[in-house]
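Student: Attaching a predicted model along with its sequence, questions to come.
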Amino acid sequence: MNKIPNRQVICDVLMEHAKTDRDIVVLCSDSRGSASMTPFTEGYPEQFVETGIAEQDLVSISAGMAKAGKKPYAASPACFLSTRSYEQAKVDVAYSNTNVKLIGISGGISYGALGMSHHSAQDFAAMCAIPNMRVYVPSDRHQTRKLMESLVSDEKPAYIRVGRNPVEDIYGEDRVPFEMDRATVISEGTDLAIIACGEMVRPAIQAAELLKERGISAAVLDMYCLKPLDEKAVIAAAEGVKAVITVEEHAPFGGLGAMVSQVLAKNCPRKMDILALPDAPVITGTSKEVFDYYGLNAEGIAKKAMELLVSITHV
């Protein structure tokens, strides 16, 4: 079982590039430990800025440094980075087109028992709504590395959301079919397409395996790139199936499901359903406990898929 969280991979990539690029700077809002950035602060103290618990300052300072030629990576809990500093992300980063990478750590319901104040179930919708802001949700450590390597080499704004805990590998170290801003087709299918992102990709794969045992062929797409959304991949997957399900660690409004439904409604209408967190404060528990409770697991996805397919045959 993998024991390396995605946030640690982000730090590893930045440290590798900071050796030769003195313009790379990491900024934290009293979150170096939570962001797994302590090794960076120890290895490159002159390329680290601590703003304290001041997320608005974190983002604005990052934007100012970018305008001065630096390459800032601002790491802070996703729940705060996507809300407290929303105006700064909108104006100082996106509207001003500054080379700032916003790293939302402990995303979704990663903080578990800390409750709604520490959950980020709105960040997809919020960040995707900002013009000129890209939004990425890598599904495992190998994809996270590929994504960060690509982001290090560009100069455009972006928001990256990762969870707190290690997640099971989906890809291999030497087997990551990664293409920037293109969804990864994990499996093909003829009955149903499951489009997932982040930590929901693994249960989506497992759900497809359960469905296969029941004679149902399910395609699985890893939509790590929420914005720009890979519309061609969505349409291609939908054209060959009867129904589509999206799965995300996010509220049911404005996230992956909403964006996929817009694409389908315009280009390839299909019966679909959105599996997401409820429009309410979620229960208290670990990520697994919360996912299991709301059916955001292999069994829940498979059950919803079968219900959706049955509803089509009864029409």
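Tutor: Yes, it's here.
Student: C-alpha only now, for contacts and for neighbours.
Tutor: Will do.
Student: wait, what's in contact with the spatially most central residue of the chain?
Tutor: Residue closest to the average C-alpha location in the chain (CA atoms, centre = their mean): residue 137, at 1.7 Å. By CA atoms under 8 Å, 6 or more residues apart in numbering, the residues touching residue 137 are 160-162, 197-198, 223-226.
Student: Including neighbour count, could the residues you listed go into CSV?
Tutor: Output for the contacts of residue 137, formatted as CSV (neighbours: other CA atoms under 10 Å):
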residue, neighbour count
160, 25
161, 28
162, 28
197, 24
198, 24
223, 27
224, 32
225, 23
226, 24
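Student: closest to residue 247 among the residues you listed?
Tutor: Closest approach to residue 247 among those (CA to CA): residue 197, at 7.0 Å.
Student: For the stretch 151-300 of the chain, just list every one of the strands.
Tutor: Taking DSSP state E, counting those that start in this stretch, the strands of the stretch 151-300 of the chain run over residues 158-161, 184-187, 192-196, 218-222, 225-227, 243-247, 271-275.
Student: Which stretch among those is buried most, on average?
Tutor: strand 192-196 (a mean of 29; mean count of other CA atoms under 10 Å).
Student: One more to weigh against that first structure:
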Amino acid sequence: IGYPHLNVKIGATHGGISVGEDGASHQCCEDFALMRTIPGMVVMSPSDDVEARAMVKAAYEHEGPVYMRFGRSAVPVFHEEDGFTFQIGKGEVLMDGSDVAIIATGLLSYEALEAGKALKEAGISARIINMATIKPLDEELVLKAAQECGKIITCEEHSVIGGLGEAVCALLSEKCPTLVRRIGVNDEFGHSGPAADLLKQFGLSAEHIVEVAKDFCGK
């Protein structure tokens, strides 16, 4: 698909730890990394139902190969369908802030948004960014966040190796050296269990994001 740059759209379901009881053999946490290495492949992961629908339409209109990762578990819908637009390669600021920027993708975008609300109450101003497109990355938005906030936290339901976190780090190391903390699956396989419990166990929750942000900001 990649070499002849075919106009093929891949919709892969059951991605990440939240697959739950099916266990490690079904919990794909390496797909972003694998797909990012294929030249010309667009890699995306929606945060909720509204964004998923808009993403599919954008992928259909895009000329070239696209990989979309969808989860298994139901997630809260926080986008308003009326007026929502989706553009491949563009991130979205969900909450503005200046102390730290939290860049999330997939179901962790909602968790990051909830973390941002809790951090605000704790006196930390967090900029929450929903980065639905992992490749091509919205470099302008990432660099702006790095320059204005000085600290970046990435959040993904994927291995910390090869995914959103490494894409952000690669960009920043070349164009704007910035302190980064990566939240994701730490070079290990998952295991069987209820999805919500597994997400908390692997640190893929608003509570853990808050802990990391507080430590990062020295509060």
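Tutor: Yes, it's here. It should be emphasised that the depicted structure is a prediction, and the values quoted were computed from it without experimental measurement.
Student: Which position in the second structure pairs with the residue nearest to the centre of the first structure?
Tutor: Matched across to the second structure, residue 137 of the first structure falls on residue 45, judged by TM-score structural alignment.
Student: okay, now residue 201 of the second structure: neighbour count?
Tutor: Residues lying near residue 201 of the second structure (other CA atoms under 10 Å) number 11.
Student: Need the counterpart of it in the first structure.
Tutor: Under TM-score structural alignment, residue 201 of the second structure pairs with residue 293 in the first structure.
Student: Where in the second structure does the longest strand seen in the first structure fall?
Tutor: For the first structure, the strand with the greatest residue count under DSSP state E is strand 71-77. Using TM-score structural alignment, strand 71-77 of the first structure lines up with nothing in the second structure.
Student: Provide the contact partners of the next helix-or-strand element following that strand at residue level.
Tutor: Remark: after strand 71-77 of the first structure, the chain's next helix or strand is helix 78-81, criterion DSSP states H and E. With contact meaning CA under 8 Å, 6+ apart, helix 78-81 of the first structure is reached by 55, 102-108, 117-121, 123, 161.
Student: run the last query once more with 6 Å
Tutor: 104-105, 107, 118-120 (CA atoms under 6 Å, 6 or more residues apart in numbering).
Student: do stretch 80-98 of the second structure as well
Tutor: Contacts for stretch 80-98 of the second structure (CA under 6 Å, 6+ apart): 50, 54, 125-131, 133, 136-138, 149.
Student: Could you report the distance from residue 75 of the second structure to residue 37 of the second structure?
Tutor: Counting by CA to CA, to the nearest Å, the gap from residue 75 of the second structure to residue 37 of the second structure is 28 Å.
Student: no no, residue 112 of the second structure
Tutor: Counting by CA to CA, the separation of residue 112 of the second structure from residue 37 of the second structure is 27 Å.
Student: higher neighbour count, the two?
Tutor: A side-by-side neighbour count of residue 112 of the second structure and residue 37, using other CA under 10 Å, places residue 112 first with 32 against 11.
Student: The first structure: which residue goes with the more buried one?
Tutor: That one, residue 112 of the second structure, aligns with residue 204 by TM-score structural alignment.
Student: Might you report the residue contacts of the closest residue to its match other than its chain neighbours?
Tutor: Once flanking residues are discounted, residue 204 of the first structure sits nearest to residue 298: 6.2 Å by CA to CA, 6 or more residues apart in numbering. Applying CA under 6 Å, 6+ apart to residue 298 of the first structure gives the contacts 203, 206-207.
Student: Compare these and tell me which is most surrounded.
Tutor: Result: residue 207 is most packed of those (other CA under 10 Å), 23 neighbours.
Student: Count the neighbours of the counterpart of residue 189 of the first structure in the second structure for me.
Tutor: Applying TM-score structural alignment, one finds that residue 189 of the first structure aligns to residue 97 in the second structure. As a burial measure, residue 97 of the second structure scores 19 neighbours (other CA under 10 Å).
Student: just to revisit the earlier point, mind putting the strands of the stretch 151-300 of the first structure into CSV with distance to residue 18 of the first structure?
Tutor: Converted to CSV, these look like this (distance: least, CA to CA, whole Å):
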stretch, distance to residue 18 of the first structure
strand 158-161, 19
strand 184-187, 29
strand 192-196, 33
strand 218-222, 30
strand 225-227, 25
strand 243-247, 36
strand 271-275, 40
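Student: need the helices for the second structure, in chain order.
Tutor: Counting by DSSP state H, the segments of the second structure that form helices are 31-36, 49-61, 108-121, 139-149, 164-175, 195-201, 206-216.
Student: From residue 153 of the second structure, how far out is residue 178 of the second structure?
Tutor: Residue 178 of the second structure is 10 Å from residue 153 of the second structure, where distance means CA to CA.
Student: and if you look at residue 71 of the second structure?
Tutor: Distance of residue 71 of the second structure to residue 153 of the second structure, given as CA to CA: 22 Å.
Student: How about residue 163 of the second structure?
Tutor: From residue 163 of the second structure to residue 153 of the second structure the distance is 13 Å (CA to CA).
Student: The equivalent of residue 9 of the second structure over in the first structure: how many residues sit nearby?
Tutor: Using TM-score structural alignment as the criterion, residue 9 of the second structure maps onto residue 101 of the first structure. If you count neighbours by other CA under 10 Å, residue 101 of the first structure ends up with 27.
Student: Residue 101 of the first structure reaches residue 158, doesn't it?
Tutor: Yes. With contacts counted by CA atoms under 6 Å, residue 101 of the first structure reaches residue 158, the gap being 5.0 Å.
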